[in-house]
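Undergrad: Could you work out the structure for the sequence below:
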Amino acid sequence: MCQGHEFPIYKKDKERKAKIKVITLLAFFIREVP
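TA: Sure, this is the predicted structure:
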């Protein structure tokens, strides 16, 4: 029951981290490539 309640929060956190990763990679690529 508790685990089922926590799962959507975990999924959102995972998606948020994935977005941060993509933004970081894009920023790095834009900075490195003139």
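Undergrad: only C-alpha atoms for contact and neighbour calcs from this point on.
TA: Will do.
Undergrad: any idea how far E32 is from Y10?
TA: Taking Cα to Cα, to the nearest Å as the measure, Y10 falls 33 Å from E32.
Undergrad: Let's compare: structure for the following, please.
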Amino acid sequence: VGFHILLPFVLFSFHVDHAMSTNYYINSRCSATTN
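TA: Next comes the predicted model:
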């Protein structure tokens, strides 16, 4: 597998993971303020 094929997949998976962790952080903050 070429590196130029693997690189976009790694960047995409990192972006999705970062978005999910940010979403989780926002959700936990919102639930903490409502409680």
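Undergrad: For the two chains, what TM-score is obtained?
TA: The TM-score (TM-score structural alignment, normalised by the length of the first structure) is 0.80; 34 aligned residues with a Cα RMSD of 1.3 Å.
Undergrad: show me the contacts for P8 of the second structure.
TA: By Cα atoms under 8 Å, 6 or more residues apart in numbering, the contact list for P8 of the second structure is empty.
Undergrad: Show me what it aligns to in the first structure.
TA: Using TM-score structural alignment, the equivalent of P8 of the second structure in the first structure is F7.
Undergrad: the more surrounded of Y10 and E32 of the first structure?
TA: Per other Cα atoms under 10 Å, whichever of Y10 of the first structure and E32 has more neighbours is Y10, with 11 against 8.
Undergrad: so the more buried one is in which element?
TA: Assigned by DSSP states H and E, Y10 of the first structure belongs to helix 2-32.
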